[in-house]
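Asker: Below are the sequence and a predicted model; questions follow.
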Amino acid sequence: MVLKPENITNNQDYTTIAEIGIKDKGLSISCTLEEVIRTAQKEASSLGANAIIVKKIKSPDAWSTCYRILADAVYLRDVQKYQSLIIWDKERKLVVADFKADTANRPFEAATYSGFNIIPVAGTLKELPKLIVETSFDSNRSYLKQRGNVSFVLKHEQLHFDLSEIYARKFVERMRNASLTVKNVSERGNEIFKQIQIEMQNMNDLYDTEVYADTTLQTRWDNKIKIMLSETVPFEDKSISIRR
């Protein structure tokens, strides 16, 4: 998890393990802010931390073409308290506490805000540039009213999250088949992304329409989405290489 000092509401909520500084190592090419933070996350994880608190960010300047950060690798006692984005994982199912948005004046029993992000990774002398696709659930925008059959509603919302992962994989599949180069990746990527977003929204709408009208159809959708996840397993590693 990546946090800022102002995100911490109580200093007793964590233990600092180490201070991490990610700097320009000379002739660095892969050093965008996203990549530098990822490097810090990996280093913190190897130390037994489950979060980093980014204290300082230095943008590229006359001294370096890289982003540089200073962060504390920490162990949070209650990860869920601070978790705002949940990355999709087949072993990690949504729980009630993941829905943190206010439920006042909300029209439905629950709403899941999930989708996928595309993170560019610059190439090196030995490696091609690539895109990393991540499926995430936004806790701060998702809500669930704790009344009635909560377990049923929770399961229903989990499948919306699963659909986001399925269409992220479909995006990866189409991108890999698009003969991407540095010159055409933006144009082709945008076209594929827009089409996938339309298909994903249509599938989510169909899911809600059918189950809202007849809750007994939930089991049919459970099986349908389980099959879709199985069919897209070849694209579970959501990385896309780009030719120069």
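Answerer: Okay, I see it.

Asker: Please count neighbours and contacts with C-alpha atoms only from this point.
Answerer: OK.

Asker: so how far is Gln146 from the nearest residue to Met228 once chain neighbours are set aside?
Answerer: In space, and not counting its chain neighbours, Met228 is closest to Ile166: 6.8 Å by Cα to Cα, 6 or more residues apart in numbering. As judged by Cα to Cα, to the nearest Å, Ile166 and Gln146 stand 28 Å apart.

Asker: Mind checking which of those two has more residues around it?
Answerer: Neighbours were counted for Ile166 and for Gln146 using other Cα atoms under 10 Å; Ile166 has more, 25 against 14.

Asker: so what's the more buried one up against?
Answerer: Ile166 is in contact with Met228, Leu229, Thr232, counting by Cα atoms under 8 Å, 6 or more residues apart in numbering.

Asker: Please, where are all the helices along this structure?
Answerer: 33-46, 79-82, 150-176, 185-213, 218-231 (DSSP state H).

Asker: What are the buried residues along the first one?
Answerer: Looking back up the chat, that one is helix 33-46. Buried residues in helix 33-46, defined by neighbour count with 16 or more other Cα atoms under 10 Å: Leu33, Glu35, Val36, Ile37, Ala40, Gln41, Glu43, Ala44, Ser45.

Asker: let's bring in a second model and compare:
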Amino acid sequence: MNNSDIVAYAHCGWEYSAVVSSEKLTPVIIKIEAIFIEDKSWKDDKKISDYSLLHEQKHFDIAEIFARKLRREVSEKIISSADYIESFYKIYNKITKEYNNFQSLYDQDTKNGTNKAKQKEYNSIIINELELLKDYK
């Protein structure tokens, strides 16, 4: 497959905000959201199909999975501003690396959605992961 076979691209990921105090024992507030950036995403209207759009939707679902994983780790390990300063970026970088690897593997294994059997497998994996992490919506 070459790049001319790609009919769409979904630019997604997550963003976060944090309220951190200089008082190290003060609780920290962290908000993490999966995002879809429309103006950096695209589709070829002449080649796109509902099936291709489903593949791209799964990219956003993967972003949501990893946003939930990040929320889970943050909720378990970061309570105070001191925790944030000491650990947040280590956790963030680890989850980001896992996310990027998963997104790449997803496209590679599904051949950008053209391998229907693999796409079906990933659809199940993604649905299951979202369900397992539902407490971190």
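Answerer: Cool, the structure landed. If you're wondering where the values come from, they're calculated on a predicted model, not measured in any experiment.

Asker: hmm, back to that, highest average neighbour count across the helices of structure 1?
Answerer: Burial of the helices of structure 1 is given as mean neighbour count (mean count of other Cα atoms under 10 Å); helix 150-176 ranks first at a mean of 21.

Asker: residues in structure 2 aligned with it?
Answerer: With TM-score structural alignment applied, helix 150-176 of structure 1 matches the range 49-75 in structure 2.

Asker: cool, and stretch 80-95 of structure 1?
Answerer: Going by TM-score structural alignment, stretch 80-95 of structure 1 sits over no part of structure 2.

Asker: In structure 1, what residue corresponds to Gln108 of structure 2?
Answerer: So Gln108 of structure 2 corresponds to Thr209, using TM-score structural alignment.

Asker: From Thr215 of structure 1, how far off is its match?
Answerer: 10 Å.

Asker: same check, this time on Thr39 of structure 1
Answerer: Distance from Thr39 of structure 1 to Thr215 of structure 1, by Cα to Cα: 45 Å.

Asker: what does Glu35 of structure 1 give?
Answerer: From Glu35 of structure 1 to Thr215 of structure 1 the distance is 44 Å (Cα to Cα).

Asker: Same check on Asn117 of structure 1?
Answerer: Taking Cα to Cα, one finds Asn117 of structure 1 at 31 Å from Thr215 of structure 1.

Asker: which residues does Lys170 of structure 1 contact?
Answerer: Applying Cα under 8 Å, 6+ apart, one finds that Lys170 of structure 1 lies in contact with Ile196, Thr232, Phe235.

Asker: now these in CSV, with distance to His160 of structure 1?
Answerer: Output for these, formatted as CSV (distance: Cα to Cα, whole Å):
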residue, distance to His160 of structure 1
Ile196, 15
Thr232, 16
Phe235, 19
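
Asker: So among these, which aligned pairs are also touching in structure 2?
Answerer: Counting by both residues aligned by TM-score structural alignment, their matches' Cα atoms under 8 Å, structure 2 reproduces these contacts from the contacts of Lys170 of structure 1: Ile196, Thr232, Phe235.

Asker: Map the first one onto structure 2.
Answerer: Okay, so that is Ile196 of structure 1. In structure 2, Ile196 of structure 1 lands on Ile95 (TM-score structural alignment).

Asker: Name the nearest of the contacts of Lys170 of structure 1 relative to Arg141 of structure 1.
Answerer: Distances from Arg141 of structure 1 to these, taken as Cα to Cα, are shortest for Ile196 (22.0 Å).

Asker: The closest one touches Tyr167, doesn't it?
Answerer: Yes. At 6.7 Å, Ile196 of structure 1 counts as touching Tyr167 under the criterion of Cα atoms under 8 Å.

Asker: Spatially central residue in structure 2, please.
Answerer: Ala63 (1.5 Å; Cα atoms, centre = their mean).
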